[in-house]
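K.L.:
Sequence first, predicted model second:
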Amino acid sequence: MKIAIDARMIEHSGIGSVLRGLLPPLLELGHEQGFQFVLLGDREKLQRYLPSLAPEDVAQWRAPVFSLHEQCFPPRLPDVTLWHFFHYNVPTFLRRPFVVTIHDLIPLVARNFANSATHRLAVRYLMQRQVRDAQAVIVPSQFTRDELIQRFPNAKGKVHVIPHAVAPAFTTVSEERVEQVLKRLGIQRPYLLCVSIHKPHKNLSFLLRAFSQWSREQQNGANLVIAGLRPRDLGDLRRLTVQHNVVERVRLIAEFLAESDLAALYQAAEVLVVPSLYEGFGLPVLEAQSVGTPVLCSQAGSLPEVAGNGALYFDPHSEEALIDQLKKIRKDRALRARVESLGRANVRRFSWQVSARNLVEVYVNLLQSKRVAT
C-alpha cells in the first residue's frame, strides 16, 4: 500500500513540530510493514529534515494551505491507496480514502477565531465533512477526542488518540551553549518564559496583566520572555507592554529558533508559564519538562492531561492565582525540585516511536478491514 502524507507544513511551529518528530520513525516502521510513502510538499524543505528521502519519495506540491488551488486541484497520484492530512485542509475534490489529524477544535470553540459568521460556518463545514468522510481521525489527547465526539457523535468509532512527543533536541545542553543563545537573543537572567503565538485562546494579554501586577510587587524580579511569536503578533503585544508599563521587562521574540536554541532558552528560564484558555495538546509543556524547567500551567483544556503531576496549575482567568503559584515556585526550593523531578518523569510517558507505531497500526487495521481498497 502506498500512503501519501501532506508534509507541506513541516517548517511551521505547531504542526511542523509534529511532522518533524513523527515522520522519521513513521517512515521506518511503515517500511517494515511493507508500506510505501510519498510525501507531499517542497522537495528541498523536506530533504532538509529527512535527508534520506529519495526523489521518488516526494511529490512536489506547493499549493498554500486552504488555497483554492489546494482545495480544487490535489496532486494526481493514481497509485496512492491512502492519503493522510495533518490539518483539516483535506481537498474538497479529493475522491480517495484519507486519514485526517485534528489537533484541536479551536476553530469551533473559540469565539474570536473566525473573522465573520461566514468564516465560522465555512470552518465548521470543512471539519464536519472531513470527520464524516475520513477513514480514521487522529487526535493528540483524550480531551480532544471527547470534544470531537461531543460535536460529531457519528465519529466515535473511528477516532484514535495518538499523543505528540518531544524532539531529541530537547535535552539538557551545556552552560556554554546556553550563554551563546542568550547573548545572541539579548536576554539576561533571571526570566520567566512563555512559548506561544498570539491568539485569543493563548491568553497572552492575561499573562502581561499578571506579569505587570507581579513586577510591581518585586524589588528584583525576573523579566518575561515570550518566544515563538509571528512577526504580525508584535504590534499588538508591544501596545500591551506599553499599556501595562512593562516595556523594559518584556522581550518579544518573533524569529525562528532552532530546536537546540529553544532547548537552551527553556533550560535557562526560571519557569515556563502556559496561560492558555484552550489547548488540544500543549507541546511546550513537554519541551520544558524535558530539560528540567518547572512548569506553571493553566488548568484548561488538555493541559492537565499532558502535564500530569509535573506542573503547578492556576486558573487562567485569575491573575492572583498565577502570581501565587509564581511566588511559591520561586521561594520554595523543595517544591521547585519536586516539580522538576515529576516533570522529567512525566515526559517519559510520551514517545514519537510509540506514536508512530500506533499510527502504523491504524493504517494496518484500515487495510485489513477492507475500508481501504488496495
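P.N.:
Structure's in. What do you need?

K.L.:
Every contact and neighbour count from this point should use C-alpha atoms.
P.N.:
Fine.

K.L.:
Specify the local secondary structure of Gly292.
P.N.:
coil (DSSP: H, G, I helix; E, B strand; the rest coil).

K.L.:
try this one next to it:
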Amino acid sequence: MQIIVEGWRFICHSYCVANQFQLLEMLVKRSYPVGNRPRGQIELFHRDMPYIDAAWETKFSLFDRPNETLLRSINSPAVNQSADVTLRMYCPWDFSASSSAATWVFAATEWGIVTSSVLQGMGVKSIAQTPVNSEAKIITPSAWSKAGLIRSGVEGDRIAVVPLGVDPQIYYPLSGDRRQLLRQSFGWSNYFIFLNIGGQTDRKGIRPLLKAFAAVVDKYPDARLVLKGSELLYPSRDEIAEASRVVLNDAERARVLPRLIYTGSQLSFAQIAEFYQAADVYVSPYLAEGFNLPVLEAAACGLPIICTEGGPTDDFTRSDFAQRIESKFTAVTIEGETLFILAPEWEHLTDLMRRAIEQPAIAAKARVAGPGFVAENFTWRRAVDRLLEVILPYKKQEKIDLSTFEPIIL
C-alpha cells in the first residue's frame, strides 16, 4: 500500500505540524490491522510543496535528531508516480485529481466559511468553481471546520473529520520537584502563570484575553500572562501592541504591560512543552479556530484549560479538566466579507481566570484527568489510525449467499 503525501515540513505552521507528526506515526510499523491490512504494509513518499511565503524558510530543528532524521529520510516520489492514495497537506488547497487511485486534501476552516483570501489563493471566487464535489475528498480536523466547509458549498459526504493528536513522549506532566525546578529556571516561581501559545492575532482572542487579564491582576497582582508567538509566521508583537492600545485604557495598560511576558522566538516542540509543563493555566478565548492544537497539548501536560465554548475545542475538552467561556455565535463583516465567529464573554473569562487562582482543586483534578483523557483518545497514534481507515481504499469482502449450499447430513 503506497501513500504519497504532498505537503509542508520543518516550520511551525499548523498544517506543517500536523503533517510532520502524521508522517512520523505512519513510519511506525504497527502489526495490528487498519481497515483490513496491517499498518506495516504502508510505503510512504513525501513531496515538499512551496510555502505560501518564502520568508517562512527556517533551518531550525523542531524535533530531536532521530525524528528529524526520519522525516528527512522519506523518499520523494517520481514526477508522475502513482500510488493508492495522495494526501495533500498544504495551502492553497488543490482539489484536482492526482495520479493516484484516491486523492484527499487536508482543509480547515476557522471563520465558519471558506474565506475570500483562501479562494483567492486557489484562483477562484467560489469553492464551487473547484472540483471539490467531484474529484478529491476532504480531511478536516473538527466538526466546526466541517460545518464551515459545508456552509461554503462542499457536500457533507465528501468530508471526513479526523482530529489531530499529541505525542505523549513530548507532552506530559512533570513531577512536582521537576516542575518547580523548571519554573525556577524561567523565573516563574513566585507567580501564577496564565499561558497562551500561537499567533497573537485577533481571531486567537488576544483582545478579550488582555481585557480579562487587566481585571484579574487588579485583584491578583502576582499573576503573569505568558504569550508565545511566532514572529516567523505572524507579527505577533505588533498585534499585541495594537490590541492593548484598542481594548485597554491607560490604567489597565499600566497594570498589564509589566506583567506580560512575550517571546516570538522559534522553539522546538520539546521546548514549547516546557512552557505547558511550567505554567498554571492554559487560556484560549479564541474567536475562530480550525482545531486549536495547543489546547490539546496543554491538557496532555496536565494544565487546567480555559477556552471558548461552541467551537472545535468542544470536540476534545471535558469538564473535569476544562472550563468553557460563554460565547455567542456571531456574523461579522470584515472588509466587506461576512464571517462567523464565537464571541467570548470577557467578563465570564475574567471570572474563570480568577476562579483558577482561588480554587487549587481545579488544577489538581486537571493534572490527572487531562493527560488520561488525551492518552486514551487523542494521541497521534489514534489520529493516524483514524486517518488511514478513512483514506485507504480497500475491497470489502463479498457476502456469501448461504442459500446456494446444500446441508451436509451426517
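P.N.:
Okay, I see it. Since the structure is predicted, the reported quantities are computational estimates derived from the model, not experimental observations.

K.L.:
Could I get the full set of strands for the first structure?
P.N.:
When secondary structure is read from DSSP state E, the first structure shows strands at 2-6, 36-41, 58-60, 82-85, 98-101, 136-139, 159-161, 191-195, 223-227, 250-252, 271-274, 295-298, 312-314.

K.L.:
Turn these into TSV, columns for mean neighbour count and distance to Asn365 of the first structure.
P.N.:
Conversion of those to TSV gives the following (neighbours: other C-alpha atoms under 10 Å; distance: least, C-alpha to C-alpha, whole Å):
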stretch	mean neighbour count	distance to Asn365 of the first structure
strand 2-6	20	14
strand 36-41	21	16
strand 58-60	19	25
strand 82-85	22	13
strand 98-101	24	12
strand 136-139	25	10
strand 159-161	20	12
strand 191-195	23	37
strand 223-227	22	40
strand 250-252	21	46
strand 271-274	26	37
strand 295-298	26	37
strand 312-314	22	39
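
K.L.:
which stretch among the ones you listed comes nearest Arg129 of the first structure?
P.N.:
In this view, the strands of the first structure are compared for proximity to Arg129 of the first structure by C-alpha to C-alpha, and strand 98-101 is the closest at 11.1 Å.

K.L.:
what do we get in the first structure for Phe269 of the second structure?
P.N.:
The pairwise alignment with the first structure assigns Phe269 of the second structure to Glu259, based on TM-score structural alignment.

K.L.:
Contact partners for its match?
P.N.:
Remark: with contacts taken as C-alpha atoms under 8 Å, 6 or more residues apart in numbering, Glu259 of the first structure is in contact with Ala167, Ala169, Phe170.

K.L.:
Excluding chain neighbours, give the residue nearest to the last one in space.
P.N.:
Pointing back at Phe170 of the first structure there. Spatial nearest neighbour of Phe170 of the first structure, excluding adjacent residues (C-alpha to C-alpha, 6 or more residues apart in numbering): Ala263 at 5.1 Å.

K.L.:
And for the second one?
P.N.:
Using C-alpha to C-alpha, 6+ apart and skipping the chain neighbours, the partner closest in space to Ala169 of the first structure is Ser260 (5.4 Å).

K.L.:
what about that neighbour, distance to Val173 of the first structure?
P.N.:
In this structure, Ser260 of the first structure and Val173 of the first structure are separated by 8 Å, where distance is defined by C-alpha to C-alpha, to the nearest Å.

K.L.:
And for Ser13 of the first structure?
P.N.:
Applying C-alpha to C-alpha, one obtains 21 Å for the distance of Ser13 of the first structure from Val173 of the first structure.

K.L.:
residues contacting Phe37 of the first structure?
P.N.:
Taking C-alpha under 8 Å, 6+ apart as the definition, contacts of Phe37 of the first structure comprise Lys2, Ile3, Ala4, Ile5, Leu27, Asp57.

K.L.:
Could you double-check that the third one lies in contact with Pro78?
P.N.:
No - with contact defined as C-alpha atoms under 8 Å, Ala4 of the first structure does not reach Pro78; the gap is 10.8 Å.

K.L.:
circling back: OK, contacts around the residue nearest to Phe170 of the first structure?
P.N.:
With contacts defined as C-alpha under 8 Å, 6+ apart, Ala263 of the first structure is in contact with Ala169, Phe170, Thr171, Thr172, Val173, Glu287, Ala288, Val291.

K.L.:
check contacts around the fifth one.
P.N.:
Same thing as Val173 of the first structure. Counting by C-alpha under 8 Å, 6+ apart, Val173 of the first structure makes contact with Ala263, Ala264, Gln267.

K.L.:
And it, what's its match in the second structure?
P.N.:
Aligned counterpart of Val173 of the first structure in the second structure: Leu174 (TM-score structural alignment).
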